[in-house]
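**Q** sequence unknown, structure follows:
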């Protein structure tokens, strides 16, 4: 409301000046109010109305200015400064010019405001995306997400899930001091995360001494199943080197199990407005976790599902194991141990 009052007062000031000048008997009064120099302040006010970045204000300014121009024009005609026909056409011309100036200025101001808000919103969204994915993926992956203009939210897609877990870590931790447990996990996770990042995986979360990794979200690579299996093999090689360092420090060696499955899941941001987490939900995730646990029962290290094996059978050597029952399916499916 205050903006409308200010706009009205500005125009009233101009009218007062114009009428005051006309009564002073100055030479230019004979040209009429619409031609008096102070009249051009109305053009200026309309031209600057867009700086309020509110099209409604500019529209209001245009309407009031048109009414003012008609009032001044008829005053000029009544006073004999303009002939009737010429005066009416002249008044219409000035009114349309003044009103058009306000509308154009208002549109420019409105669009400028929209563009500024859009730029700010996009920048805030980018910061949010970086805050979400910066914890899970490398800087290159985050920048790729931004370049592709990925919008945050849930969607269904096919991904490959990698679960890894340290065997018998509870008993290992029981023999160590708390600070030693934390130090051991930090050293181990640092080695594994380096491998995951290098292969384009998205580190979703640490689950105690376990790791959940996604291949295919938020960025698809076209060979995500291959990347997941290659990551698993590299993790095993990295673990061998890690255990050599452990032996030098007289620390207990670690053994891990890895389960990999490819399937359709719901992936996206889940949580509240205060705290969100980019994660995956679905039976394919649960089956990957089950495959990881199966390593302990079968004495293996890397087990992949049949759906994953179909993507990598030509590039890895795998041994068929016993069929496993999958939740939601009537028939059991074969699983495979990746040897190399």
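**A** Great, that's in hand. Computed from a predicted model, the values in this text were never measured in an experiment.
**Q** When you work out contacts or count neighbours from here on, use the C-alpha atoms and nothing else.
**A** Fine.
**Q** the helices in the stretch 101-250 of the chain, which residues?
**A** Secondary structure of the stretch 101-250 of the chain, counting by DSSP state H, counting those that start in this stretch: helices at 139-147, 169-174, 178-198, 224-248.
**Q** and for the shortest one, what are the contacting residues?
**A** When you say that, I think you mean helix 169-174. 181, 209, 252 (C-alpha atoms under 8 Å, 6 or more residues apart in numbering).
**Q** ok, structure two:
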């Protein structure tokens, strides 16, 4: 009877840049809205706290209508930016970037709101043009400067251009001054059109400069994300050849992964009668079977923080405790072994693969882990007597007609040995001078 095979799906290399750059822009938008909200709120509080003291000292006096105009504006803008911030955070959680039209509309509203308040306040002044020389118009600069966080050149430039254009328009809208010569020098700065046109032009230039800075910040963030994307791809591709843990360890040390002694548990796993199966099926069917089988093994090994060091065609070698140390590698290896047997039975029952029997052997001991080879070709390796003994223990499953054998060192390291465990007594192992006591776990 033939069972369908389910080949492991290849993990797509998803664009790290595409997934993260839009989120990075949203984060900067959230920061910008938060800063603006805080600035407006802080200005309101300071203005209200200092007003009585400054008035008493004749240092500043703002008529009541002006205060009743400016204060609600500052509070309203603080609330507006705070609500924008909350909405942007929801967008960030959904990973949904903002449409460009919203950003331009938002910039238009912010700049125009300043111009509107400036115009309203000018109606309460004896000389309306004084408002264009007041600190109130410097709010334009806050929006221009913080537009750099939007990471878009044209948005920053647009913010500066409409700020400058509206500032110049305000001059002609507020009044049409006529000066009689000779006039004082102060009149040049308070009334002459050229001064206000120059100030509006400077706001426009500030917007362009902010756009340039915004583009530089954007390029730096883009390069950083792309560099991280390259590293992620390297880890993914390298991890497909070895394991993600080894890939990270090697990349962290820039390829110079120094050899060191570690206490590890080594598991050898062998597919029974694989040679007979391979001789009666096509290479494509054999590969499908291997992908299905090793897909189960890899998933469980990663769940138990192990590393598949070698695929041997009809089996594999698995390490627990290197390159990432664990407290009790023997116990983790045994738990992983039982999980493998359970999942293989489930896959057979679910008709995901043909009936499969495996042999598992585990031993624990010290090993040397690290890269071996030359400067041009290296391979991560686990070397030591523990590796040889683990392989020999697994092979004894055929002799004892068992599926799961471990050494006494592994058995003694278990906090709670399984109820199915039974001693097979001291056993001679090829290449070892002394007999080793083995335990059958299944």
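**A** Everything's here; your move. Note that the structure is a prediction, hence the values are computed from the model and not measured.
**Q** What does the TM-score come to for these two?
**A** Scored against TM-score structural alignment, normalised by the length of the first structure, the superposed chains reach a TM-score of 0.56; 215 aligned residues with a C-alpha RMSD of 3.3 Å.
**Q** Could you tell me the angle between the helix or strand where residue 223 of the second structure lies and helix 244-252?
**A** Element membership for residue 223 of the second structure, per DSSP states H and E: helix 193-241. Between helix 193-241 of the second structure and helix 244-252, the angle comes out at 130 degrees (axes from the mean of the first three to the mean of the last three C-alpha atoms, to 10 degrees).
**Q** which helices and strands sit right next to helix 193-241 of the second structure?
**A** Judged by 3 or more C-alpha pairs under 8 Å, 6 or more residues apart in numbering; DSSP states H and E, the packing partners of helix 193-241 of the second structure are helix 16-56, helix 139-146, helix 153-174, helix 244-252.
**Q** among those, which is the most enclosed?
**A** Comparing these by mean neighbour count (mean count of other C-alpha atoms under 10 Å), helix 153-174 comes out on top with a mean of 22.
**Q** counterpart of that one in the first structure, which residues?
**A** Counting by TM-score structural alignment, helix 153-174 of the second structure lines up with no residues of the first structure.
**Q** who's in contact with that helix?
**A** By C-alpha under 8 Å, 6+ apart, helix 153-174 of the second structure touches 103-104, 107-108, 111-112, 115, 119, 122, 128-129, 132, 140, 143-144, 147-148, 150, 193, 196-197, 199-212, 214-215.
**Q** so the following helix or strand past that helix matches what in the first structure?
**A** With elements assigned by DSSP H and E, the helix or strand that comes after helix 153-174 of the second structure is helix 185-190. Per TM-score structural alignment, helix 185-190 of the second structure has no counterpart in the first structure.
**Q** List the buried residues for helix 185-190 of the second structure?
**A** Buried residues in helix 185-190 of the second structure, counted by 16 or more other C-alpha atoms under 10 Å: residue 190.
**Q** ok, now stretch 67-80 of the first structure?
**A** Residues 68, 69, 70, 71, 72, 73, 74, 75, 76, 77 are the ones in stretch 67-80 of the first structure that count as buried (16+ other C-alpha under 10 Å).
**Q** what span of the second structure lines up against it?
**A** So stretch 67-80 of the first structure sits over no part of the second structure, by TM-score structural alignment.
**Q** Also stretch 283-301 of the first structure?
**A** Going by TM-score structural alignment: stretch 283-301 of the first structure matches residues 385-403.
**Q** neighbouring contacts of that stretch?
**A** 265-270, 357-367, 404-407, 429-430, 440, 442.
**Q** Could you pick out the buried ones from those?
**A** Buried, going by 16+ other C-alpha under 10 Å: 265-270, 358-367, 404-407, 429, 440, 442, out of those.
**Q** Point out the ones among these that are inside strands.
**A** 265-270, 358-367, 404-407, 440 (DSSP state E).
**Q** Dump the contacts of helix 169-174 of the first structure into CSV; add neighbour count and distance to residue 290 of the first structure as well.
**A** Output for these, formatted as CSV (neighbours: other C-alpha atoms under 10 Å; distance: C-alpha to C-alpha, whole Å):
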residue, neighbour count, distance to residue 290 of the first structure
181, 15, 25
209, 16, 16
252, 13, 26
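**Q** tell me which of those residues is nearest to residue 101 of the first structure?
**A** residue 209 (68.1 Å; C-alpha to C-alpha).
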